[in-house]
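compute the structure for the input listed below.
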Amino acid sequence: MGDHARAPAPGALPRAEAFAEQARLRYAEATLLMRRAHRARNEATDRREAAEAWHREVHNELRSRRREVSARTAEAAREAAALRPAGRSGLVLFGTDFCGVHDPTAIMSATLAAALTLSQARMGHVQLFDDASDGLRIVSQYGFGRDFLNFFALVRDRDTACGAALAEARTVQVRDVGQSVLFAGTKAGEVLLDAGVRAVRSIPLISNGLRLGVLSVHYSAPHEPDAAEQHLLATVASAGARRLVRPPVLPLGGEPAGDGDGAAGVAPGDQRGPQAR
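Prediction:
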């Protein structure tokens, strides 16, 4: 007998086709999973690169900010040193060692020192209200000559920045003395200009509702303090006023009092010039 092809076993073909179909499905599933994995890997790579770029950006920004802060700090230190009048103690008013000081002249000298340290002013004075003479008398000053001190020895009216500040219980700012309506055509304006004063800021010293005196700072050029300088000066004036336990009754006589740190204190009875008009 000749060789005959072996016939497939019954049912073998359907099983083979089913197996092939399952293989195709599994291959398709594996391909899909591989594509998803590849896409997820690409997305992870993109996220990592974005995170690294963000980290570099933040790092560079922080480094730039640190340099900027460092530069500003150094500049502020230089400005503070430049603004601090030579020979003055600066911020002694806020020192713990100063808490036991109760002398009004010493307190006002420290108040003026702090005001000149924390502002752009180059001159200044503090006046306290004298009940006996019913006016403001200078108890501490920095930067002025005898003509100025004699003229402003006693201020009773409100026709000056300091007089208006006390009478109206508000800060008075004169940006330009030469152009000010307050000082136009007045002797007080002439005295200020002769003393090299071009701008004035007078802040009333008020504590417990009592008007105790006036802190005035003077500038050598027309000037309008910014918000920061205004706040610092108001803080200094408030701190100085709080240190005055009660309205001071200043003696009418006595020797000129120095403040011990370079700013000449002025004894009330030593001033005999005309009042500010």
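
use CA for all of it now, contacts and neighbours both
Noted.

do a quick rundown of the helices in the protein.
Taking DSSP state H, the helices of the chain run over residues 12-83, 104-117, 146-151, 161-168, 187-194, 227-243.

for the first one, packing partners?
Meaning helix 12-83. Under the contact criterion of 3 or more C-alpha pairs under 8 Å, 6 or more residues apart in numbering; DSSP states H and E, helix 12-83 touches helix 104-117.

before we move on, the earlier item: right, so the helices of the chain: which one is the most enclosed?
helix 104-117 (a mean of 27; mean count of other C-alpha atoms under 10 Å).

next one: Gly189 from Ala161, what distance?
According to C-alpha to C-alpha, to the nearest Å, Gly189 and Ala161 sit 10 Å apart.

and if you look at Arg243?
Arg243 sits at a distance of 23 Å from Ala161 (criterion: C-alpha to C-alpha).

same question for Pro104.
22 Å.

now do Ala241
Taking C-alpha to C-alpha, one finds Ala241 at 18 Å from Ala161.

quick revisit: distance to Leu212 for the helices of the chain - can I get that in TSV?
Converted to TSV, those look like this (distance: least, C-alpha to C-alpha, whole Å):
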stretch	distance to Leu212
helix 12-83	27
helix 104-117	11
helix 146-151	20
helix 161-168	8
helix 187-194	22
helix 227-243	7
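
so which of those helices gets nearest Gly213?
helix 161-168 (6.6 Å; C-alpha to C-alpha).

which strands and helices lie in contact with that closest one?
strand 172-174, strand 199-207, strand 210-219.

next, the angle from it to helix 187-194.
For helix 161-168 against helix 187-194, the angle by axes from the mean of the first three to the mean of the last three C-alpha atoms, to 10 degrees is 130 degrees.

quick one, helix 161-168 and strand 199-207 angle?
Using the same axes, to 10 degrees: helix 161-168 against strand 199-207 is 30 degrees.

could you give the angle of helix 161-168 to strand 210-219?
Going by the same axes, to 10 degrees, helix 161-168 makes 150 degrees with strand 210-219.

ok, Ala115 touching Val236?
Yes: counting by C-alpha atoms under 8 Å, Ala115 does reach Val236; the two are 6.2 Å apart.

before we move on, back to that, got the helices and strands packed on helix 161-168 as TSV, with mean neighbour count and distance to Glu79 columns?
Formatted as TSV, the helices and strands packed on helix 161-168 follow (neighbours: other C-alpha atoms under 10 Å; distance: least, C-alpha to C-alpha, whole Å):
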stretch	mean neighbour count	distance to Glu79
strand 172-174	21	23
strand 199-207	26	20
strand 210-219	25	16
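
now show me the structure for the sequence below, then we'll compare the two:
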Amino acid sequence: MTQLLKCVTLSLVLVAGIVSAQERTITLASTTSTEQSGFFAQVLPKFKAQTGIEVRVIAVGTGQAFDIARRGDADALLVHDRRGEDAFVEEGFGLERRDVMYNDFVIVGPSTDPAGVAATGTVVEAFARIARSESIFTSRGDDSGTHRAELRHWREAGVEVGRTRWYRELGAGMGPTLNTSADLGAYTLSDRASWASFRNRRGLVVLLQGDPALLNPYGSLLVDPARHPHLKHRLARTWHDWLVSEAGQRAIAAFRIDDERVFLPAAAVATHD
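As a prediction, this is how the structure comes out:
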């Protein structure tokens, strides 16, 4: 009987340990750019070392990340579509949004630049030239933050891409889209982190950057507890607060790809402003 009691006690201790470990884990719905660039591989261990909380990332397009959170399948969001983020909060799904970091979009394309994009100064003019010349443009077409930004720029340029011969919607992430662009000698819109980590460039080069319209802010959002009370709101709040803390902003600033900073902490932007 005593041996049985010891076994039961040990089992309870083990189960309690497993439950405790599970309780110290949150699920984050985020973007492919943060995952594939290696950002999370560097930043998340620092967060865990300071808090003991493990973050499990679901890396998808921003639109899919919103859907995951709306269903109550993620404790927090880190995405890059400000209009969508504000709508998420206004619709009652999000409790709070905070600026975390910035990078920018770039237009990349063949070094021969048949549309003359490099001679333009704005994304609107560049897109208009691509459309006029009917140069091939590859679009992610996946409702990601990048895709949403791209569609806004087409509208601002007065271009209806629709079913055109030169516009190719892929329904793919940034890496596959860049690979297709390299294969076809096509233009595309990429976030800087994805471009910096992309190795199969062949004849692709950056043809336009620096337009303020290409600024790409990333926001952290908490899911409203009233909407999904089963989520780990306290732990998600710790992550949310850490991202904008001095420690979190330092971790973001320290991330580099080939010694290039590809994400700028929001605190640095605010100080500069």
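
list the TM-score for the superposed pair.
Laid over one another, the chains give 0.28 as their TM-score (TM-score structural alignment, normalised by the length of structure 2), with 115 aligned residues with a C-alpha RMSD of 5.4 Å.

on that earlier part again, so which of the helices of structure 1 is nearest Leu210 of structure 1?
helix 227-243 (9.4 Å).

picking up where we left off before, okay, the helices and strands packed on helix 161-168 of structure 1 in CSV with distance to Arg26 of structure 1 next?
Listed next are these as CSV, based on distance: least, C-alpha to C-alpha, whole Å:
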stretch, distance to Arg26 of structure 1
strand 172-174, 88
strand 199-207, 88
strand 210-219, 89
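
just give me the longest strand of structure 2.
strand 94-110 (DSSP state E).

next structured bit after that one?
Next along the chain after strand 94-110 of structure 2, taking DSSP states H and E as the criterion, comes helix 123-133.

how about Val205 of structure 2, secondary structure?
Judged by DSSP: H, G, I helix; E, B strand; the rest coil, the three-state class of Val205 of structure 2 is strand.

for Val106 of structure 2, see how far away it is.
For Val205 of structure 2, the distance to Val106 of structure 2 - C-alpha to C-alpha - is 10 Å.

which of these two has more neighbours?
Val106 (22 against 18; other C-alpha atoms under 10 Å).

my read is that the more buried one contacts Leu189, right?
Yes: counting by C-alpha under 8 Å, Val106 of structure 2 touches Leu189, with 5.9 Å between them.

returning to that earlier point: packing partners for the longest strand of structure 2?
Against strand 94-110 of structure 2 (3+ C-alpha pairs under 8 Å, 6+ apart) you get helix 82-90, strand 188-191, helix 192-197, strand 204-208, strand 215-223, helix 233-244, strand 264-265, helix 266-272.

quick one, the fourth one and helix 123-133 angle?
Strand 204-208 of structure 2 and helix 123-133 meet at an angle of 120 degrees, taking the same axes, to 10 degrees as the criterion.

next one: the longest one
An angle of 90 degrees separates the directions of helix 233-244 of structure 2 and helix 123-133 when computed by the same axes, to 10 degrees.

residues of helix 233-244 of structure 2 that come out buried?
His233, Leu235, Ala236, Arg237, Trp239, His240, Trp242, Leu243, Val244 (16 or more other C-alpha atoms under 10 Å).

export these to a markdown table and tack on distance to Lys48 of structure 2?
Shown next, in a markdown table, are the buried residues of helix 233-244 of structure 2 (distance: C-alpha to C-alpha, whole Å):
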| residue | distance to Lys48 of structure 2 |
| --- | --- |
| His233 | 17 |
| Leu235 | 11 |
| Ala236 | 13 |
| Arg237 | 14 |
| Trp239 | 10 |
| His240 | 13 |
| Trp242 | 11 |
| Leu243 | 12 |
| Val244 | 15 |
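
and for Ala16 of structure 2, the neighbour number?
Ala16 of structure 2 has 12 nearby residues by other C-alpha under 10 Å.

how far away is Glu23 of structure 2 from Trp239 of structure 2?
Taking C-alpha to C-alpha, one finds Glu23 of structure 2 at 14 Å from Trp239 of structure 2.

repeat that for Ser194 of structure 2.
24 Å.

got a list of what Leu13 of structure 1 touches?
Under the criterion of C-alpha atoms under 8 Å, 6 or more residues apart in numbering, Leu13 of structure 1 has no contact partners.

how near is it to Ala20 of structure 1?
Leu13 of structure 1 is 11 Å from Ala20 of structure 1, by C-alpha to C-alpha.

just Thr45 of structure 1 next, same as before
37 Å.

now the longest strand of structure 2: buried residues?
94, 96-110.

between those residues, which is nearest Leu221 of structure 2?
Arg97 (4.5 Å).

what's the distance between that closest one and Thr9 of structure 2?
Counting by C-alpha to C-alpha - Arg97 of structure 2 and Thr9 of structure 2 are separated by 44 Å.

what does Asp99 of structure 2 give?
Taken as C-alpha to C-alpha, the span from Asp99 of structure 2 to Thr9 of structure 2 is 47 Å.

what's the answer for Glu169 of structure 2, then?
58 Å.

those two: who's more crowded?
More crowded of Glu169 of structure 2 and Thr9, by other C-alpha under 10 Å: Glu169, with 17 against 12.

my guess is that one contacts His147. True?
No: if you go by C-alpha under 8 Å, Glu169 of structure 2 and His147 don't touch, sitting 9.8 Å apart.
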